[in-house]
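1. pasting a predicted model and its sequence here:
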Amino acid sequence: MDDSQVQRILNNPKFQEMVSKKRRLSWTLTAIMLFVYVGFMLLVGYNKPFLASSFSGGITTWGIPLGLGIIVLSFILCGVYSYIANNTLDPLNKETLKEIEAIAHEKGAN
């Protein structure tokens, strides 16, 4: 594959759309997880009495459901990514690959 083919692939609107959507999705989900995790760490560092206080009047403290919530959120975000990737990004990826293959095979046809 020569430089002109690579440039045509990089300039392909479908390829640019696919890259843009994947980048936007991954950064959005990363930002959500980072915000929640850093918020929890700040809570641990600056408000230990709240985390040590009882959740329901018993022995369960607020730290336990919040910590479990972060773990559950990570699984939910993985599910969201999988759902969007399978239903939105995969069809776009297939269309993009068809166009890229056509560009890559043009040189051999000449």
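-> Thanks, I have the structure now.
2. only C-alpha atoms from now on, for both contacts and neighbour counts.
-> Will do.
3. hmm, who's touching stretch 95-104?
-> Applying CA atoms under 8 Å, 6 or more residues apart in numbering, the contact partners of stretch 95-104 are 1, 5, 8, 9, 14, 15, 18.
4. please name every helix or strand in contact with the helix or strand that residue 83 is a member of.
-> Secondary structure from DSSP states H and E places residue 83 in helix 63-84. Under the contact criterion of 3 or more CA pairs under 8 Å, 6 or more residues apart in numbering; DSSP states H and E, helix 63-84 touches helix 13-46.
5. A further structure is provided below for comparison with the first:
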Amino acid sequence: MNDSIYQQIQANPRFRELVAKRERFAWLLSAIMLGLYLGFILLIAFAPHILGTRISPDSPTTWGIPIGVGLILSAFILTGIYVHRANGEFDRLNQAILKEVQQ
């Protein structure tokens, strides 16, 4: 692509809409992940006994294990949510912008 196409894309209002939507969504998911990690760290700092409590009296597993695994899985889930939206809505907007510019 040459410079004029790049300039047309950047001047396109749908491109600005795409960038704004993508940024808002990425910041939202980042804030959710940061909140989860912050909550986990605060739990470690102020209530470590909760993480050290056994799930049941005869179980060797404490609550820290499923909570930690859940935190890791939440990162995968949020990534999957972003990829799903990126491959759907964001790609459709991108293709529409490219069609407009190439005409």
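-> Good, I have the coordinates. Not measured: the values here are computed from a predicted model.
6. give me the residue at the spatial middle of structure 2.
-> Nearest to the mean C-alpha position of structure 2, counting by CA atoms, centre = their mean, stands residue 29 at 3.6 Å.
7. which residue packs closest to that residue, ignoring adjacent ones?
-> Excluding the flanking residues, the one nearest residue 29 of structure 2 by CA to CA, 6 or more residues apart in numbering is residue 78, at 6.6 Å.
8. pull the number of nearby residues for residue 86 of structure 1.
-> Counted with other CA atoms under 10 Å, the neighbours of residue 86 of structure 1 add up to 12.
9. again, but for the one 4 residues further on
-> Using other CA under 10 Å, the number of residues around residue 90 of structure 1 comes to 13.
10. now swap in the one 3 residues further on and tell me
-> Residue 93 of structure 1 is flanked by 17 other residues according to other CA under 10 Å.
11. ditto for residue 25 of structure 2
-> Neighbours of residue 25 of structure 2 using other CA under 10 Å come to 15.
12. what distance do you get for the nearest residue to it once chain neighbours are set aside to residue 48 of structure 2?
-> The spatial neighbour of residue 25 of structure 2 that comes closest, neighbours along the chain excluded (CA to CA, 6+ apart), is residue 82 at 7.9 Å. From residue 82 of structure 2 across to residue 48 of structure 2, the span is 32 Å (CA to CA, to the nearest Å).
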